[in-house]
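>>> Sequence first, then the predicted structure:
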Amino acid sequence: MASKRRGMCFVRWYGMPVDSSLDLPELARDFKYVKTIGISVFNERQSTSVHYGPLRLTLRCLYNLRPIDDENVFIDVAGRRHYWHDDPLFIFDDTLVHRSVNESDRLRYCIFLDVLGLRILRACLTSWSRRCVLASCPCDVCSMQTEK
């Protein structure tokens, strides 16, 4: 990683298996609602530009594998900031404007899944209601659930 800003390694891409250096047969199988599975690595002091997934009508599920206790490592989604040291799990609508930031002196690793379907959304809200952040939702209920 020393010569790269960021790297991504995929197991599945838009529902299709990808030849990869990751040997994870548990993740290579077909999942009904999971369309993309990968690992994202950010080198030290690297960030994405502000972007969005205009054609990916999915929820993006991110899980930080090594949360760093640093206020300079976070993701911003539609004006809301999520710090990885507060919770390694973050779920958001990929069509919203977002930006990932790692301004620390360490590598940042996240597993990510792109998940389709309202059934999955309902399951996320039910089982992870305290940890699931829907950055676009203006209602008081979602706002209360995301407060610590």
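Cool, the structure landed.

>>> going forward, measure contacts between C-alpha atoms and count neighbours the same way
Will do.

>>> Give me the distance from the helix or strand hosting residue 9 to the chain's centre.
Taking DSSP states H and E as the definition, one finds residue 9 inside strand 6-13. Here strand 6-13 shows a centroid-to-chain-centroid distance of 13 Å under the convention Cα atoms, centre = their mean, to the nearest Å.

>>> Next one for the comparison:
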Amino acid sequence: MKWLILAIFVGCAAYIHLRGRVRLRLSRQITDHSTFMAPLNVLMYACSRVPATRYIAVDEFPELAPLRERWQEIREEALALRAAQQIKASDKYNDVGFNSFFRRGWKRFYLKWYDDAHPSAATLCPRTTELLRSIPSVKAAMFAELPPGSELRKHRDPYAGSLRYHLGLVTPGDDRCYIEVDGERYSWRDGESVMFDETYIHRAENATERDRIILFCDVERPMKYRWAAALNRFVARKFVAAAASPNMDGDATGGLNRAFASFYRVRERAKRLRKTRKKLYYTLKFGLLGALALAIFWPW
């Protein structure tokens, strides 16, 4: 049974790695979060009611139409937040999901995270949070800013239970400001929206002199079967919700983010070791993974 489980895991991990045209280096993919989630993600793709493609037609999600129709109201609240300097990077190690993005200029203001609106969002963005509350399939939402010269390097999100929706609010209207999903580019425009599968490798860049602000949403992946939808909601509620990050005091902080500061100190030491003694770093890294696999699958 152990070897059957191992074979299923390796097969699913290989599928995740080979899926699409753009791939991570094998050494990076082995320890990427998406590898550990591979069996569950393959199940999500198999049960998906919408195509498991890079981009998905926004028309597949008619419940999102009010966001496009009222995009100018949403933009007004985003501009007010920017003027108040509330769309910002985290000043603490309490955003495990997006921590690496802050180093390259990306900023955010959470509107909700797999629950009701943050208190700060309900106070500062009442119209947007009320609109989001009326669309249950939107599980998480934020205003995301990509200032001039900023970039997000190649990455993939770990869990396939949602799809990513972007609505342009303040955009350069220039093809040099874009997101690239599995090698296919999309350039944001004011009032226009796009839906894509964030478990494909993607990257973003703003090579213009103008700012870019979007409404960024995680939308529940529609499922063919009730049991698959129930499983997806269970994982989101019990695990993804634990990555909640606050905008300010009084907002909820999930369990993963409460533990992230301690984990980050260990990670920083590991990164220093990789820079100074790369061979030792990779020997220890893959040695630990091998020891873990041996402990699980050795016929004791």
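Everything's here; your move. Bear in mind the structure is a predicted one, so any value in this text is a computation, not a measurement.

>>> Superposing both, give me the TM-score.
The TM-score (TM-score structural alignment, normalised by the length of structure 1) is 0.68; 118 aligned residues with a Cα RMSD of 2.5 Å.

>>> circling back to that earlier point, report the mean deviation for the strand holding residue 9 of structure 1 after fitting onto structure 2.
Following superposition, strand 6-13 of structure 1 is found to deviate from structure 2 by 0.9 Å on average (mean Cα distance after the TM-score superposition for structure 1).

>>> Which strands or helices does that strand pack on?
helix 25-28, strand 34-42 (3 or more Cα pairs under 8 Å, 6 or more residues apart in numbering; DSSP states H and E).

>>> Please repeat the previous calculation with a cut-off of 10 Å.
Applying 3 or more Cα pairs under 10 Å, 6 or more residues apart in numbering; DSSP states H and E, we find strand 6-13 of structure 1 packed against helix 25-28, strand 34-42, strand 108-115.

>>> who wins for proximity to residue 96 of structure 1 among these?
Closest to residue 96 of structure 1 of the helices and strands packed on strand 6-13 of structure 1, according to Cα to Cα: strand 108-115, at 13.7 Å.

>>> Over which residues of structure 2 does that closest one lie when aligned?
Using TM-score structural alignment, strand 108-115 of structure 1 corresponds to residues 212-219 of structure 2.

>>> ok, now which ones touch the residue nearest the centre of structure 1?
Taking Cα atoms, centre = their mean, the centroid of structure 1 lies closest to residue 62, which sits 2.6 Å from it. Residues near residue 62 of structure 1 by Cα atoms under 10 Å, 6 or more residues apart in numbering: 38-40, 88-92, 109-114.

>>> Give the aligned equivalent of it in structure 2.
Per TM-score structural alignment, residue 62 of structure 1 is aligned with residue 166.

>>> Skipping its backbone neighbours, what lies nearest its match in space?
Distances taken as Cα to Cα, 6 or more residues apart in numbering place residue 216 nearest to residue 166 of structure 2, at 4.9 Å, with adjacent residues excluded.

>>> Am I right that residue 228 of structure 2 is in a helix?
Yes - secondary structure assignment (DSSP: H, G, I helix; E, B strand; the rest coil) places residue 228 of structure 2 inside a helix.

>>> roughly how far apart are residue 161 of structure 2 and residue 212 of structure 2?
27 Å (Cα to Cα, to the nearest Å).

>>> Looking at the two, which has the bigger crowd around it?
Between residue 161 of structure 2 and residue 212, residue 161 has the larger neighbour count (other Cα atoms under 10 Å), namely 28 against 24.

>>> My read is that the more buried one contacts residue 137, right?
No - in this structure, residue 161 of structure 2 is not within contact of residue 137 by Cα atoms under 10 Å, at 11.4 Å.

>>> Overlap of the contact sets of those two?
218-222.

>>> nearest to residue 276 of structure 2, of those residues?
residue 218 (38.5 Å).

>>> one step back: make CSV out of the contacts of residue 62 of structure 1 and add neighbour count and distance to residue 27 of structure 1.
Formatted as CSV, those follow (neighbours: other Cα atoms under 10 Å; distance: Cα to Cα, whole Å):
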residue, neighbour count, distance to residue 27 of structure 1
38, 21, 9
39, 19, 12
40, 18, 15
88, 17, 19
89, 22, 18
90, 19, 19
91, 22, 19
92, 20, 21
109, 19, 17
110, 21, 15
111, 18, 11
112, 21, 12
113, 22, 10
114, 25, 13
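
>>> farthest pair in those residues?
92 and 109 (17.6 Å).

>>> For structure 2, which segments are assigned as strands?
Ranges of strands within structure 2 are 55-56, 107-113, 138-145, 151-155, 162-170, 177-181, 184-187, 193-196, 202-206, 213-220, based on DSSP state E.

>>> Looking at the helices and strands packed on strand 6-13 of structure 1, which is nearest to residue 7 of structure 1?
Comparing the helices and strands packed on strand 6-13 of structure 1 by Cα to Cα, strand 34-42 comes nearest, at 5.1 Å.

>>> elements contacting that closest one?
Packing partners of strand 34-42 of structure 1 (3+ Cα pairs under 10 Å, 6+ apart): strand 6-13, strand 16-17, helix 25-28, strand 59-64, strand 98-102, strand 108-115.

>>> could you redo the last one with a cut-off of 6 Å?
Here strand 34-42 of structure 1 touches strand 6-13, strand 108-115, going by 3 or more Cα pairs under 6 Å, 6 or more residues apart in numbering; DSSP states H and E.

>>> That one: how far from the chain's middle?
Taking mean C-alpha positions (Cα atoms, centre = their mean), strand 34-42 of structure 1 and its chain are 8 Å apart.

>>> so that strand aligns onto which residues of structure 2?
Across structure 2, the stretch matching strand 34-42 of structure 1 (TM-score structural alignment) is residues 138-146.

>>> Spit out the contact partners of residue 65 of structure 1.
The contact partners of residue 65 of structure 1, by Cα atoms under 6 Å, 6 or more residues apart in numbering, come to 109-110.
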